[in-house]
Structures are given as structure tokens and as C-alpha cells.
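Enquirer: Here is a sequence together with a model predicted from it:
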Amino acid sequence: MLIRVGQAGCALRWDAVHQCWRWPDPVGSQIYAWPAPPAMPSGLRMLESARVMASCRSGRLLMGLGKRLGMVELPEPGQPGRALQAQVLLTIDAAEPRTVISDGCADRDGNFVFGTANTARDQRPIGSFYQYSQRYGLRRLALPAVAAAAGIAFSPDGRTLYFADSARGVIQCCHYDAELGKAGGLKTFAQLLAPGPGTAIVDSAGALWSVQGGALVQYSRHGEVLRRIALAREPAASVAFGGAALDQLLVLGGQGGLYGLPPDLAGGLAPGLADTLFDDSGSASRGNLQA
């Protein structure tokens, strides 16, 4: 264990701009960083909770805040502590009160791809997948409705999109065109070893790392199970490569613990791929929803 902070963990990401891992705590309404950037605290308080995040080219953070996407400006080093308030960009599926943003990441072209989940007890498949960019606004991807979108990740070339649904026992993949905002050619990539899929990442060799059932499972690029890693103290919630050479794989526990792999497991792993920074350089195209 490297550090334990907060009450819950999700959406671990490597922030290449500030050279640290970041993750939101949706229970404590905090954003944490490890190692903490110089003259910055490890935790930053937010006025509302978030489960999903992506680093932006400007150094800001794009956050999934319940049903809304928002932009958070990080304080300058040494600034007095204050609660961070997100600039709301848009509300997702405003007419459907049961859905919230459940998972997402930037694609290889700097667009944000995310999905929603049904929070009602019926767990009906009413969640959807979207692409958001400053250039095109919000575009719905032509993928099947889900009970809860999870495990969104992209192949090294960005042309394959992986995702899972909490109500199904498979990881699916499809062809993805970032410029057109289109997905097609859906097929099954692999079977889940346990229910409850979480976040996922792809390394430089094309292997998929999937959090499922509180453990970390590595699949080959062809969908074969290579290894399964479980934490002794708490269920795994998220995973991310980071460090200067992207050769450090850290696992975030569901109760706020951050873990590094022991040498016998970490040795010989292919390095990760840097998260593409969300392109927030343009003006937002609000309310632009394409089916």
C-alpha cells in the first residue's frame, strides 16, 4: 500500500501534466493526488461528488458529476484551500432522472467517451454511450442500451472501443471512428470472470486490464485470460499505468487504498499508454445531440 485516503476510490488516472495519479472520492467529495504535486495538498475538496474524470490539455479536469459533465480548474500551488466548483458544460439525458454517468475516458483523439447507468432498483437497460468534444458537442454512439456502462477503453491505435455492462457477463468491442463519432461491428471480446465490471485500460502491447468482481484481470489482445490479481485488504476499484516511462501499474482499492504491484508481478509487464488529454481548447458546442 502506498497511501490510504478518503472513503472510496474510483476512476484512477495518470495526470501527465502534473505527473501524478489522480482519482475522485464520490463519497467524500474529494479529488486526490499521489504523489502530491509541489506545494499542493493530496486532497482537494469539491462542492459536489464525481465518479469519472479525464485530464485536459489546459491542465483542468473534466469530471462526470452525476448527470452532468463539468470542468474543474485546479488551484495554483500555494493558493488557500477552497472547495472546487465545476463549470457545468451540459446535462446528460435530462428527461431521464434514473441515469447517471458511470464510466468514461478520453479516446486517442482527445474526445471524451462515456456511458451512463440506471440507478433504479429495476436495473433496466436504459444507459447509453456518448462521445463529447468541444468541436462537435455531444454525440450518442450507436451501441446497445445497458444497465450500467463500465470498462470503457481503447486499443493502442484508437480504432477499437471496449466496454462492458453490469447486467451481462461479457466484455464487448467494436470498431470506432473518433472523427465521425460512430461505432459498429459489435462483437464479444471476452467473458467476465466475475460480475460487477469496473474500469479498464489497455497497455502498449494491446492487452486489456479489467477490474471485475473486485479483482484485476489481464486479457491478451485476443481475449485470453493471462492473469488475475486480487488485493488482500479491499476490493479493487480501478487501475492505471503511470510514471515517467508509464511502467508503473497502480491499483486503487474501493475503500481508498492505493497499491503498487510487488516485483514478482510487476516484472516483465508491457508499459502502459498515456491517456490522451481531453481537447478543451475550443468553445463548447452545447446541446448538440446526434443520435
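Expert: Thanks, I have it.
Enquirer: drop to CA atoms for contacts and neighbour counts, all remaining ones
Expert: Noted.
Enquirer: Tell me who's in contact with the nearest residue to G272 once chain neighbours are set aside.
Expert: Nearest non-adjacent residue to G272, counting by C-alpha to C-alpha, 6 or more residues apart in numbering: D203, 4.2 Å away. Residues near D203 by C-alpha atoms under 8 Å, 6 or more residues apart in numbering: 156, 209, 270-273.
Enquirer: Can you give me the neighbour number for E76?
Expert: Number of residues near E76 (other C-alpha atoms under 10 Å) recorded here: 9.
Enquirer: Wasn't it part of a strand?
Expert: No - using DSSP: H, G, I helix; E, B strand; the rest coil, the assignment for E76 is coil, not a strand.
Enquirer: Which element, helix or strand, includes D264?
Expert: helix 263-266 (DSSP states H and E).
Enquirer: same check, this time on F241
Expert: Per DSSP H and E: F241 is located in strand 236-242.
Enquirer: And the helix or strand following that strand, what does it pack against?
Expert: Later in the chain than strand 236-242, the nearest helix or strand by DSSP H and E is strand 248-253. Strand 248-253 makes packing contacts with strand 236-242, strand 257-260 when contacts are defined by 3 or more C-alpha pairs under 8 Å, 6 or more residues apart in numbering; DSSP states H and E.
Enquirer: Contacts for strand 248-253 next, please.
Expert: Residues outside strand 248-253 that contact it (C-alpha under 8 Å, 6+ apart) are 8-10, 12, 231, 234-242, 258-261, 266, 271-272.
Enquirer: Run the angle between it and strand 236-242 for me.
Expert: Angle, strand 248-253 to strand 236-242, by axes from the mean of the first three to the mean of the last three C-alpha atoms, to 10 degrees: 160 degrees.
Enquirer: Name the nearest residue to P35, sequence neighbours excluded.
Expert: P35 sits nearest to C20 (C-alpha to C-alpha, 6+ apart), 5.6 Å away.
Enquirer: Quickly note the distance from that neighbour to Y132.
Expert: C20 is 25 Å from Y132, where distance means C-alpha to C-alpha, to the nearest Å.
Enquirer: can you check I152 too?
Expert: In this structure, I152 and Y132 are 14 Å apart, going by C-alpha to C-alpha.
Enquirer: So for those two, which residue has more residues nearby?
Expert: I152 (28 against 24).
Enquirer: Name the nearest residue to that one, ignoring sequence neighbours.
Expert: Leaving out its chain neighbours, the residue that sits closest to I152 by C-alpha to C-alpha, 6+ apart is F163, at 4.5 Å.
Enquirer: what about versus this one:
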Amino acid sequence: MLLRVGQAGCALRWDAAAQCWRWPDPAGSQLYAWPAPPVMPSGVRMLESACAMACASSGRVLLGLGKRLGMVELPQQGQPNRPLQAQVLVTIDAAEPRTNISDGCTDRAGNFVFGTANTGQDRRPIGSFYQYSSRYGLRRLALPAVARATSIAFSPDGRRMVFADAVRGAILQCDYDPERAKVSNVKPFSELLEQGAGAAIFDRAGNLWSVQGGVLVQYDRDGQVLQQIALAREAAASVAFGGADLDQLLVLGAQGGLYGLPPDLLKGLTPGVADALFRDGGSASSGSARAGR
């Protein structure tokens, strides 16, 4: 364990510009960073809870806030630590009160791809998958309806997408065209080893790291299991590659613990693939200044 903060863990991302991991705490309405960059304390309070996030090209952060996507400005050096107020970009499925955003990440072209979950007790499959971009706005992906969208990840070349329903028993894959927001050739990738699919990421070799049932499972590119890793103190919630060479793999626990792999598991670890920045159309000067600090 590296540290424990907050009450819950969900989406873990590496911010290459600030050289830190970031993650929202949906229970405590906080946005955390580790190691804490000089321009931002380790935790900043948000006015709304978030469970999905992506770093943006302008230096801001894109967040999935219940039924809305919103953008927040991170504190600059010397500014008072005020709660983060999101600029709302779009409301998702406004006519359906039972759905909220449940998972999301950028594709390799810098669009934000995300899914929704049924928050009702019936757990019916009424969740959907979407692509959002500054250029085209919101576009629904023609993928099967789910009870809770999760495990959204893109192969290193960006032409294959994996996804899952947290309530059902398989990870699926499809061909993906980011420019047209088109999907095709939907088929199984692998059955889940543990009930409950969670976050997923690819490494540079095309292996998939999948959180399921609170355990981290590594698959090869053909869906064969390579290894399983369990946390001793809590269930795993998310996973991300980071570090200057993307050769560090950290796991975020469901109760807010942040963990690194033990040395024996780090031997021969294939580095990850850098997250594409969400192309938000904002000023590039903010991101450039932030990257240079």
C-alpha cells in the first residue's frame, strides 16, 4: 500500500503533464492526486460526485457526474483551495431518471467513450454506450444494452474496443471506428473468472488487465488468462499504468487504498499505453504551461 485517502475508489488515471495519478472519490466528492503536484493539493473537494474521468488537452479534467459530463479547472499555484465547480457539457439520457454514468475513458483519438448504469433495484439492461467529442457532440454506440456499463478500454492501435456489463458474465470486444463512432463485429473476448466486471486497461503488448470481483486479472490478446492478483486489505476497483515510461502499474482499492505491485510481479512487466488527452477545444496555453512546470 502506498497510501489511503477518502472513502471509495473508482477511476484511476495517470496525468502525464503533472506526473501524478488522479482519481475521484464518489463517496466523499473529492478529486485526489498522488504524488501531489505543486499546483494542487493531494485532495480537492468537488461540488458533485464523479465516477469517471479523463485529462483534457487544455489542462482541465473531464468528469462523469451522475447524468452529466462536466469539465473542471484544476487549482493553479497560489490560488485558494475552493471546491471545484464543473462546466456542464452535456446531459445524458435526460428522459430516463434511472441511469447514471458508470465508466469511461478516452479512445486513442481523444474522444471520451463512456457507458451508463441502471441505478434502480430491478437491474434491467437499460444502460448504453456513448462517444462524446467537442467536434461531433454526443453519439450513441450501437452496442448491446447493459445493466451497468464497465470495462471500457481500447487496444494499443485504437481499432478494437472491449466492454462489459458488470451484472453479466463476459467481457466483449468489437471493431471500433472513432471518426464515425461506429462499432461492428461484436463478439466475446473472455468469460469472467470472478462475478462483477470492473475497470480494464491494455498494455503495450495488447494484454488486457481487468478488475473483476475485486481481483485483477491479466489476459493475453486472445483472451487467455495469464495471472490473477488480489489485494490483501480490500477489493480492487481500478488500475492504471503510469510513470515516465508507463512501466508502473498501480491498483486503486474500493475503499480508497492505492497499491503498487510487489517487486516479483514487476519483473518483465510490459509497459502501458498513454491515455489520449480528451480534445476539449480549450486553450492550449493552459496545458502547455502546466506541462512545463
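Expert: In hand now; what should we look at? From a predicted model like this one, the values you see are computed outputs, not experimental measurements.
Enquirer: ok, now which ones touch the most far-flung residue of the second structure relative to its centre?
Expert: The C-alpha centroid of the second structure is most remote from G78, which lies 29.2 Å away (C-alpha atoms, centre = their mean). Contacts for G78 of the second structure were tallied using C-alpha under 8 Å, 6+ apart; they are V39.
Enquirer: ok, now I126 of the second structure?
Expert: 99, 117-118, 145-147.
Enquirer: What of I152 of the second structure?
Expert: Residues in contact with I152 of the second structure (C-alpha under 8 Å, 6+ apart) are 103-105, 113-114, 161-164, 199-201.
Enquirer: Sitting in helices, which of those residues do you find?
Expert: Among those, no residue falls in helices (DSSP state H).
Enquirer: okay, now G267 of the first structure: neighbour count?
Expert: As a burial measure, G267 of the first structure scores 10 neighbours (other C-alpha under 10 Å).
Enquirer: To clarify, my last question referred to L250 of the first structure.
Expert: Using other C-alpha under 10 Å, L250 of the first structure has 23 neighbouring residues.
Enquirer: Alignment lookup: it to the second structure.
Expert: When the second structure is aligned by TM-score structural alignment, L250 of the first structure is paired with L250.
Enquirer: Find the nearest non-adjacent residue to that match, please.
Expert: For L250 of the second structure, the spatially nearest residue (C-alpha to C-alpha, 6+ apart) is G260, at 4.8 Å.
Enquirer: again, but for W209 of the first structure
Expert: Leaving aside its sequence neighbours, W209 of the first structure sits nearest to Q218 (C-alpha to C-alpha, 6+ apart; 4.5 Å).
Enquirer: ok and the helix or strand where that neighbour lies relative to strand 236-242, angle-wise?
Expert: If you go by DSSP H and E, Q218 of the first structure is part of strand 215-219. Strand 215-219 of the first structure and strand 236-242 are oriented at 50 degrees to each other (the same axes, to 10 degrees).
Enquirer: residues in contact with strand 215-219 of the first structure?
Expert: Residues contacting strand 215-219 of the first structure (C-alpha under 8 Å, 6+ apart): 207-211, 225-231, 235-236.
Enquirer: again, but for stretch 62-74 of the first structure
Expert: By C-alpha under 8 Å, 6+ apart, stretch 62-74 of the first structure touches 48-56, 59-61, 84-94, 99-102, 278.
Enquirer: contacting residues for N118 of the first structure?
Expert: Applying C-alpha under 8 Å, 6+ apart, we find N118 of the first structure in contact with 98-100, 124-127, 147-148.
Enquirer: hmm, I was thinking of A33 of the first structure
Expert: 20-23, 42-43.
Enquirer: same check, this time on A164 of the second structure
Expert: For A164 of the second structure, the contact set (C-alpha under 8 Å, 6+ apart) comprises 149-152, 170-172, 197.
Enquirer: Inside strands: which ones of these?
Expert: Using DSSP state E, the members of the contacts of A164 of the second structure that fall within strands are 149-152, 170-172, 197.
Enquirer: Could you single out the nearest of the residues you listed to G28 of the second structure?
Expert: Minimum distance to G28 of the second structure across those is 21.4 Å, recorded for T150 (C-alpha to C-alpha).
Enquirer: Neighbours of the closest one, how many?
Expert: 29.
Enquirer: what about it, distance to P83 of the second structure?
Expert: 28 Å.
Enquirer: Tell me who's in contact with Y130 of the second structure.
Expert: Applying C-alpha under 8 Å, 6+ apart, we find Y130 of the second structure in contact with 113-115, 138-141.
Enquirer: try 6 Å this time
Expert: By C-alpha atoms under 6 Å, 6 or more residues apart in numbering, the contact list for Y130 of the second structure reads 113-114, 139-141.
Enquirer: Can you tell me the SS state at H18 of the first structure?
Expert: At H18 of the first structure the chain is in coil, as set by three-state DSSP.
Enquirer: And it, what's its match in the second structure?
Expert: So, by TM-score structural alignment, H18 of the first structure is matched to A18.
Enquirer: Please determine how far that match is located from A244 of the second structure.
Expert: Noted for A18 of the second structure: a distance of 11 Å to A244 of the second structure, by C-alpha to C-alpha.
Enquirer: Between the two, tell me which one has more neighbours.
Expert: The neighbour comparison of A18 of the second structure against A244 (other C-alpha under 10 Å) goes to A18, with 22 against 10.
Enquirer: Give me the neighbour count for the closest residue to A215 of the first structure other than its chain neighbours.
Expert: Take A215 of the first structure and drop its neighbours on the chain: the residue closest to it by C-alpha to C-alpha, 6+ apart is A230, 4.6 Å away. A230 of the first structure is flanked by 15 other residues according to other C-alpha under 10 Å.
Enquirer: Likewise for Y136 of the second structure?
Expert: By other C-alpha under 10 Å, 12 other residues sit near Y136 of the second structure.
Enquirer: do the one 5 residues further on as well
Expert: Here the neighbour count serves as a burial measure; for L141 of the second structure (other C-alpha under 10 Å) it reads 19.
Enquirer: Now do the same contact list for it.
Expert: Neighbouring residues of L141 of the second structure by C-alpha under 6 Å, 6+ apart: 129-130.
Enquirer: From G115 of the first structure, how far out is L61 of the first structure?
Expert: Taking C-alpha to C-alpha as the measure, L61 of the first structure falls 18 Å from G115 of the first structure.
Enquirer: Those two: who's more crowded?
Expert: Legend: neighbour count by other C-alpha under 10 Å for L61 of the first structure and G115, higher for G115 (28 against 21).
Enquirer: so that one sits right up against A147, yeah?
Expert: No - G115 of the first structure lies out of contact with A147 (C-alpha atoms under 6 Å); the separation is 10.1 Å.
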